[in-house]
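>>> can you look at this prediction? I've put the sequence above it.
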Amino acid sequence: MAAVIGVDLGSSSARAIAIDETGRVLASATARYPGAERWPEGRADASAWLHAVAHVVREVGTEHPEAARPRAVSIGGQSPSVVADAVPHAVTVRHPAGATLPPRDQHLAQAEVLAGEGGLACSQGYDWVARQFGARDVQSRWIDDDPIPGFGDLHRTGSVIGTSNGAHGLPTGVLIAAGGQDAFLAFWAGGLTRVGLAMDPGGRTGGLVATAPALQLDADAFRIASPNRDIAIVGGPVNAHGLSIEWLRDLTARPVEWLLGVAEGVPAGAGGVVFAPYLEGERAPRWNRDVRGGLSGLASGTGPAQLTRAVLEGTAYGLRHILDGIRTQGISPEVLICTGSPSRSRLWCSIKASILGLPVLVPDEPDLAALGSAYSAGAAAGWWPRPGETDEPDAWPAREMTRIEPEPLTEYEDGYRRFLELGDFAETQAVVAATTTRT
């Protein structure tokens, strides 16, 4: 059976997934970027991105014979991230340039940084990588994403943007499909094509979105287009949910698996410890890059187990903060789909279920950004519609899901109240710090 390959250009590694026309996963591979530990904050070496992508494409080809010569390949990933074509230096989403601006303008702010360093022509990160395999000089954008001036001709996710040139281990003549932003690809693969769903795309950042009838929303309301043209997606991203557990891993010098294991023995409420996950400022719903994280309720008996539980609960409180805002718009999701690396922890998923008061669904394939890239490749191969071409919610392969029921607990209600207070205090401190700096 024929195969297509999707690639997610993540913040720390590249991930490839090969699927067939039924959506069955045939092979997968992951590779970290060589030398990434030495990159300055918000910077990357795009040649290392290319090296890792080439590696995972070869790996899935080795793992399954049909993936050795796929029908199509698509590359998406972290965004906004911009590459100066001739260098190739990259500025990533973690760079402060344009961080408070809309995505299109953030791309332009990143390009301005690179222009000041001699990078005159720029591309989105995943478009630059796709071009090394033979794609044309284009900008790949989701259905309703605004075009970025100077970034090449606009092509929507799932359209054909070239054929492979035989470089980097991919055979010649393979269709190359326009990719897109990792979160949007995850929404597609996770099935956000009907009303009543919410999703946390996971990863190092995370966030929460929910679906609603497009006609229900005000004309000026912020929205993302669902693959189903009748459905809109609302909500927002956060900055450091997966990153928070990595921070604790480095702080304690204990593996993530060990931390999650000892947190299992800590009751709800984390022994009175509350964590605000604003390690790199915050996006939704505070939208304040200067706000900083915090811990409240530390005691002499607080150890790695309580801190881990507090991190898991604090990130879930952050999702509830977004959900409360969504509900004020009259949107009430019935379930939450959890994806990405955090969804591999049943404890973390069950905490999210209970704090949000929603059943959690965990897909059989948690790396939905790479899977969404594979859906884009499948669209280019003619297997199913591109996003926005149909109002049929079942036009694309559906994932098997494991369901986790919520357990309402008073400890979480108290913890959420304290979480909001801690965040409000952090915002006040950010204002004080900014005022002191100006004076």
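Okay, I see it. Residues are numbered from 1 along each chain as shown.
>>> CA atoms for contacts and neighbours, from now on please.
Fine.
>>> tell me, how many residues neighbour the residue lying closest to Gly235 once chain neighbours are set aside?
Nearest non-adjacent residue to Gly235, counting by CA to CA, 6 or more residues apart in numbering: Val209, 4.1 Å away. For Val209, the count of nearby residues is 26 (other CA atoms under 10 Å).
>>> repeat for Gly272
Applying other CA under 10 Å, I find that Gly272 has 17 neighbouring residues.
>>> the residue nearest to Gly235 touches Gly196, doesn't it?
No. Using CA atoms under 8 Å, Val209 makes no contact with Gly196, being 10.9 Å away.
>>> that older thread, helix or strand right after the strand or helix carrying the residue nearest to Gly235?
Element membership for Val209, per DSSP states H and E: strand 207-213. The C-terminal neighbour of strand 207-213 among helices and strands, as given by DSSP H and E, is strand 224-225.
>>> quick one, whichever helix or strand comes after that next one and strand 207-213 angle?
Of the helices and strands lying after strand 224-225 in sequence (DSSP H and E), the nearest is strand 231-237. With axes from the mean of the first three to the mean of the last three CA atoms, to 10 degrees as the basis, strand 231-237 and strand 207-213 are set at 160 degrees to each other.
>>> from the contact counts, what lies against the very next helix or strand once past strand 231-237?
Elements were assigned by DSSP H and E; along the chain past strand 231-237, the next helix or strand is helix 241-252. If contacts are counted by 3 or more CA pairs under 8 Å, 6 or more residues apart in numbering; DSSP states H and E, helix 241-252 sits against helix 256-263, helix 304-327.
>>> among those, which comes closest to Gly269?
Closest to Gly269 of these, according to CA to CA: helix 304-327, at 7.4 Å.
>>> would you mind pulling the contact partners of the closest one?
207-210, 234-236, 241, 244-245, 248, 252, 259-260, 262-266, 269-271, 273-277, 284-285, 332, 348, 351-352, 355-356, 416, 419 (CA atoms under 8 Å, 6 or more residues apart in numbering).
>>> helices or strands up against the longest helix along the chain?
Taking DSSP state H as the criterion, the chain has its longest helix at helix 410-438. In terms of contacts (3+ CA pairs under 8 Å, 6+ apart), helix 410-438 is packed against strand 274-276, strand 294-296, helix 304-327, helix 346-356.
>>> also this one, for the comparison:
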Amino acid sequence: MDPGKLGELHESSRATASGFSQLKNAEIFAAIGDGAAGNLGSDADRRGRIAINVGTSAAVRMLEHNRQHLRPVPFGLFRYAVDGERTVVGGAISNAGNLHRWCLRELRLSERESISLQRSLAASDDLAVLPFWVGERAPTWPESLRGAILGLTQSTDAAEILRATTCAAFYRLADILELLEVKNGR
């Protein structure tokens, strides 16, 4: 996009609710995105702190301070402004908790079995999962990627599929974390 078509950035300052007598003493603050709010709420607002948030989707993000000395963001990551001094940089995946729910539903596993699996050994290398049930975002931003489970045999059970699917989603988060570390020279 041509930068000339974008509006000029301005520092948000405290505003007042003029014209609303009920709110005359209220302080109004500019809204921030859920990613930045997630970092602040996860206590990942200091240098070197990274937040990993997992819900339906998942993300790895960190706040950067001093916007004047920012390094370029590698392909696969995003950056957006939090305020005049800070930005948030990271990446998000589309498949996390939604994959877990899909496995529980379609493989007919109970939440109790799921919790038991969380305490078991990691998945073996017998299954390879491309965890793209609903496409994907970072770090590769493919437009029409689809999921797959490879290596199934007659002896593969539901627990193995759940474990391998979960690991595959977390490997994607590890890819984003690695990009952040490379970006920061670690």
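Thanks, I have it. Here the structure is a predicted model, which means the values were calculated and not measured.
>>> check the contacts of helix 304-327 of structure 1 for burial and list the buried ones.
Among the contacts of helix 304-327 of structure 1, those buried by neighbour count (16 or more other CA atoms under 10 Å) are 207-210, 234-236, 241, 244-245, 248, 259-260, 263-264, 266, 269-271, 273-277, 284-285, 332, 348, 351-352, 355-356, 416, 419.
>>> re the thing from before, hey, which of the helices and strands packed on helix 241-252 of structure 1 is tucked in deepest?
Mean neighbours per residue, mean count of other CA atoms under 10 Å, is largest over those for helix 304-327, with a mean of 23.
>>> how about the helix or strand following that helix, aligned to which bit of structure 2?
Later in the chain than helix 304-327 of structure 1, the nearest helix or strand by DSSP H and E is strand 335-338. Counting by TM-score structural alignment, strand 335-338 of structure 1 falls onto no part of structure 2.
>>> helices and strands around strand 335-338 of structure 1, which ones?
Partner elements for strand 335-338 of structure 1 (3+ CA pairs under 8 Å, 6+ apart): strand 197-200, strand 360-363.
>>> centre of the chain to the last one, how far?
Strand 360-363 of structure 1 sits 16 Å away from the centroid of its parent chain (CA atoms, centre = their mean, to the nearest Å).
>>> just stretch 273-280 of structure 1 next, same as before
19 Å.
>>> what range does it cover in structure 2?
Taken onto structure 2 by TM-score structural alignment, stretch 273-280 of structure 1 occupies residues 127-134 there.
>>> and the contacts of the matching stretch?
94-95, 99, 145-152, 160-161, 164-165, 168-169.
>>> distance of the aligned residue in structure 2 for Thr315 of structure 1 from Ser12 of structure 2?
Here Thr315 of structure 1 is matched to Ala169 in structure 2, going by TM-score structural alignment. Between Ala169 of structure 2 and Ser12 of structure 2 the computed distance is 37 Å (CA to CA, to the nearest Å).
>>> how about Val134 of structure 2?
Going from Val134 of structure 2 to Ser12 of structure 2 by CA to CA gives 36 Å.
>>> and for Asp45 of structure 2?
Distance from Asp45 of structure 2 to Ser12 of structure 2, by CA to CA: 19 Å.
>>> in terms of packing, which of these two has more residues around it?
A direct count of neighbours by other CA under 10 Å for Asp45 of structure 2 and Ser12 places Asp45 higher, at 21 against 11.
>>> any idea which element the more buried one lies in?
Asp45 of structure 2 is part of no helix or strand when elements are defined by DSSP H and E.
>>> tell me the residue in structure 1 aligned with it.
Match for Asp45 of structure 2 (TM-score structural alignment): Thr193.
>>> wait, its match touches Ile224, no?
No. Counting by CA under 8 Å, Thr193 of structure 1 stays clear of Ile224, with 11.9 Å between them.
>>> how about Asp45 of structure 2, what does it touch?
Asn39, Met62, Leu63.
>>> does the last one touch Asp43 like I think?
No. Under the criterion of CA under 8 Å, Leu63 of structure 2 makes no contact with Asp43, lying 10.6 Å away.
>>> more neighbours: these two, which one.
Leu63 (25 against 12).
>>> give me the distance between the more buried one and Thr140 of structure 2.
Taking CA to CA, one finds Leu63 of structure 2 at 21 Å from Thr140 of structure 2.
>>> what's the answer for Leu121 of structure 2, then?
29 Å.
>>> ok, these two, which is more surrounded?
Taking other CA under 10 Å, Leu121 of structure 2 and Thr140 do not tie; Thr140 has more neighbours (15 against 8).
>>> ok, now which ones touch Ser13 of structure 2?
Here Ser13 of structure 2 is in contact with Phe29, Ala30 (CA under 8 Å, 6+ apart).
>>> if we can go back for a sec, ends of the match of stretch 273-280 of structure 1, how far apart?
Stretch 127-134 of structure 2 end-to-end distance (CA to CA) = 20 Å.
>>> check which helix or strand covers Arg254 of structure 1.
Using DSSP H and E, Arg254 of structure 1 maps to neither a helix nor a strand.
>>> so what corresponds to it in structure 2?
Superposed on structure 2 with TM-score structural alignment, Arg254 of structure 1 falls opposite Leu109.
>>> what about the residue most central in space within structure 2, distance to Asp34 of structure 2?
Centroid-nearest residue in structure 2: Ala59, 1.0 Å away (criterion: CA atoms, centre = their mean). For Ala59 of structure 2, the distance to Asp34 of structure 2 equals 11 Å [CA to CA].
>>> and for Asn53 of structure 2?
11 Å.
>>> which of these two has more residues huddled nearby?
Comparing Asn53 of structure 2 with Asp34 by neighbour count (other CA under 10 Å), the higher total belongs to Asn53, at 17 against 10.
>>> in contact with the more buried one, which residues?
Gly38, Ala59, Val60.
>>> hmm, try it at 10 Å
Gly35, Gly38, Asn39, Ser42, Ala59, Val60, Arg61, Ala92, Leu173 (CA atoms under 10 Å, 6 or more residues apart in numbering).
>>> so stretch 17-25 of structure 1 corresponds to what in structure 2?
The aligned range for stretch 17-25 of structure 1 in structure 2 is empty, by TM-score structural alignment.
>>> what's the span of that stretch from first residue to last?
First-to-last residue span, stretch 17-25 of structure 1, CA to CA: 7 Å.
>>> rewinding a little: can you list the contacts of Asp45 of structure 2 in JSON lines and add distance to Glu85 of structure 2?
Below are the contacts of Asp45 of structure 2 laid out as JSON lines (distance: CA to CA, whole Å):
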{"residue": "Asn39", "distance to Glu85 of structure 2": "15"}
{"residue": "Met62", "distance to Glu85 of structure 2": "14"}
{"residue": "Leu63", "distance to Glu85 of structure 2": "10"}
